[in-house]
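Enquirer: predicted model and sequence follow; I will ask about them next.
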Amino acid sequence: MVEKPTEGGGTEAQAKDACLRLLAARARSRYELESRLAQKGFTPDVAAVVLDRLAVANLVDDAAFAEQWVHSRHTYSGKGKQALSRELRTKGVSNEDAVAALDQIDAEDERERAAELVQKRCRTLMLPDPSHPDARSERDKIVRKLVGMLARRGYSQGMAFGVVKSELDRAGADTEDFDGSDLG
């Protein structure tokens, strides 16, 4: 049986091939695939039929996609839960699937990953000599940089500040007078 192109789009076979090419590069959410098919001119009906078939074949599974995305982005990119939640929303993952995937990262995992990021960044920073007259000001600049780095990666301000203070203490910086209130 030869498929005829539908009005304003391609065939189901062409849509399936397009999806398989996209999935060969990386896992994708159903929403991402629907969007790409729409950009390529496939009708919503053709896209729905193809995506339903791919879902039955377990090639499109938003819950599995969300788990894989969270694991990968947390482990390799150092993303915090807030950033991962935003990313999953933009990928069209349901709140239920996103919450289930984000639950695989507990507070201790997130704190450990944040500490690793700060430790890595501290290797390239020069911590000020506590006896230097501008030591406090220089230390505060470093703290702002590190807290900002963690915030951009989706870590809460409280966690970021706690991790930075702890890592600077460990590195020998003077943080006794530091409460973070003057970082604003």
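Expert: Cool, the structure landed.
Enquirer: from here on, contacts and neighbour counts on C-alpha atoms
Expert: Noted.
Enquirer: which of the residues in stretch 9-26 are buried?
Expert: Of the residues in stretch 9-26, G9, G10, T11, E12, Q14, A15, K16, A18, C19 count as buried by neighbour count, 16 or more other C-alpha atoms under 10 Å.
Enquirer: now, those residues that are in helices?
Expert: Of the positions in those, E12, Q14, A15, K16, A18, C19 sit in helices, assigned by DSSP state H.
Enquirer: residues contacting the third one?
Expert: For A15, the contacting residues are L37, F42, V46, A47, V50, taking C-alpha atoms under 8 Å, 6 or more residues apart in numbering as the criterion.
Enquirer: residue contacts, the third one?
Expert: In this structure, V46 makes contact with T11, E12, A15, judged by C-alpha under 8 Å, 6+ apart.
Enquirer: and if you look at the first one?
Expert: Contacts here follow C-alpha under 8 Å, 6+ apart; on that basis L37 touches A15, A18, C19, T43, A47.
Enquirer: what's the nearest residue to the fourth one if we skip its chain neighbours?
Expert: The reference is to T43. In space, and not counting its chain neighbours, T43 is closest to G9: 5.6 Å by C-alpha to C-alpha, 6 or more residues apart in numbering.
Enquirer: wait, that neighbour sits on D45?
Expert: No: in terms of C-alpha atoms under 8 Å, G9 does not count as a neighbour of D45; the distance is 10.1 Å.
Enquirer: this is the comparison structure:
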Amino acid sequence: MKRLRHNIFTEEAGWQYALKLLGIRQRSEQEINTALQKKGYSQELTIAIINRLKAANLLDDRQFAYNWTNYRLSNRLVGRNRLKNELRQHGISASLAEEVVSTVLTDAIELDNAWILAQRYHQRPNESTFRYCQRLARFLQQRGFSNSIISQVLKKVAANNLIDSDDLI
């Protein structure tokens, strides 16, 4: 015999569910909102739970953004654009994402990260320098680096005799 499961959508049950989610990993306000609504909680109840989490200092988008940015930079070398897009996907506002990324990721650090990636990215045998530069630029762009950073990296690659500087794009 199948047992029916009854969900009681009370504030306390929602609070416990939100705490469970936050116990797994830190989340943004939008992530909690989406999870509670997906679970079946009303908008009013969801707002009440989120306000309660904020009052208890368990939900802070600014702190989440700083932690997420530091985590991503420690585990993967990515550029400013990629970090901002990831924060936006987590529900962080564009202005807050810009502020956090600008604070954590300076131009010098971003250039160093791109340079480290470029050193790992080798030219294939019988590959033209032009083709290699295109591949490297595309790779760095996919990682979220800006065109100005990519240009500086290509010049640095040429200066270190990794490619012929006359063939730069």
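Expert: Perfect, thanks for sending it. Just so you know, these numbers come straight off a predicted model, no measurement behind them.
Enquirer: need the TM-score from the superposition.
Expert: Remark: TM-score between the superposed chains equals 0.84 [TM-score structural alignment, normalised by the length of structure 2]; 162 aligned residues with a C-alpha RMSD of 2.1 Å.
Enquirer: which of the contacts of A15 of structure 1 lies closest to T175 of structure 1?
Expert: Using C-alpha to C-alpha, L37 comes nearest to T175 of structure 1 of the contacts of A15 of structure 1, at 54.3 Å.
Enquirer: distance-wise, check the closest one relative to L20 of structure 1.
Expert: The spacing between L37 of structure 1 and L20 of structure 1, counted by C-alpha to C-alpha, to the nearest Å, is 11 Å.
Enquirer: same check on D169 of structure 1?
Expert: Noted for D169 of structure 1: a distance of 51 Å to L20 of structure 1, by C-alpha to C-alpha.
Enquirer: one more: Q14 of structure 1?
Expert: Q14 of structure 1 sits 10 Å away from L20 of structure 1, going by C-alpha to C-alpha.
Enquirer: run a quick neighbour tally on the aligned partner of D62 of structure 1 in structure 2.
Expert: In structure 2, the position corresponding to D62 of structure 1 is occupied by D61, as judged by TM-score structural alignment. Each residue near D61 of structure 2 was counted by other C-alpha atoms under 10 Å, and the total is 22.
Enquirer: repeat for I92 of structure 2
Expert: For I92 of structure 2, the neighbour count with other C-alpha under 10 Å is 22.
Enquirer: check the secondary structure at it for me.
Expert: coil (DSSP: H, G, I helix; E, B strand; the rest coil).
Enquirer: got a list of what it touches?
Expert: If you count contacts by C-alpha under 8 Å, 6+ apart, I92 of structure 2 has them with S28, Q30, D61, A65.
Enquirer: could I get the buried residue list for stretch 98-115 of structure 2?
Expert: Going through stretch 98-115 of structure 2 with 16+ other C-alpha under 10 Å, the ones that come out buried are E98, V100, V101, L105, E110, L111, N113, A114, W115.
Enquirer: pretty sure the last one contacts V153?
Expert: Yes: counting by C-alpha under 8 Å, W115 of structure 2 does reach V153; the two are 5.9 Å apart.
Enquirer: picking up where we left off before, as CSV, the ones in helices among the buried residues of stretch 9-26 of structure 1 with distance to L54 of structure 1 would be great.
Expert: Shown next, in CSV, are these (distance: C-alpha to C-alpha, whole Å):
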residue, distance to L54 of structure 1
E12, 12
Q14, 13
A15, 11
K16, 8
A18, 12
C19, 9
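Enquirer: could I get the full set of helices for structure 1?
Expert: Assigned by DSSP H, structure 1 shows helices spanning 12-25, 30-39, 44-56, 62-77, 81-90, 95-102, 107-122, 135-152, 157-170.
Enquirer: just put those helices in JSON lines and tack on distance to D177 of structure 1.
Expert: As requested, the helices of structure 1 are exported to JSON lines (distance: least, C-alpha to C-alpha, whole Å):
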{"stretch": "helix 12-25", "distance to D177 of structure 1": "51"}
{"stretch": "helix 30-39", "distance to D177 of structure 1": "49"}
{"stretch": "helix 44-56", "distance to D177 of structure 1": "57"}
{"stretch": "helix 62-77", "distance to D177 of structure 1": "32"}
{"stretch": "helix 81-90", "distance to D177 of structure 1": "30"}
{"stretch": "helix 95-102", "distance to D177 of structure 1": "36"}
{"stretch": "helix 107-122", "distance to D177 of structure 1": "20"}
{"stretch": "helix 135-152", "distance to D177 of structure 1": "9"}
{"stretch": "helix 157-170", "distance to D177 of structure 1": "11"}
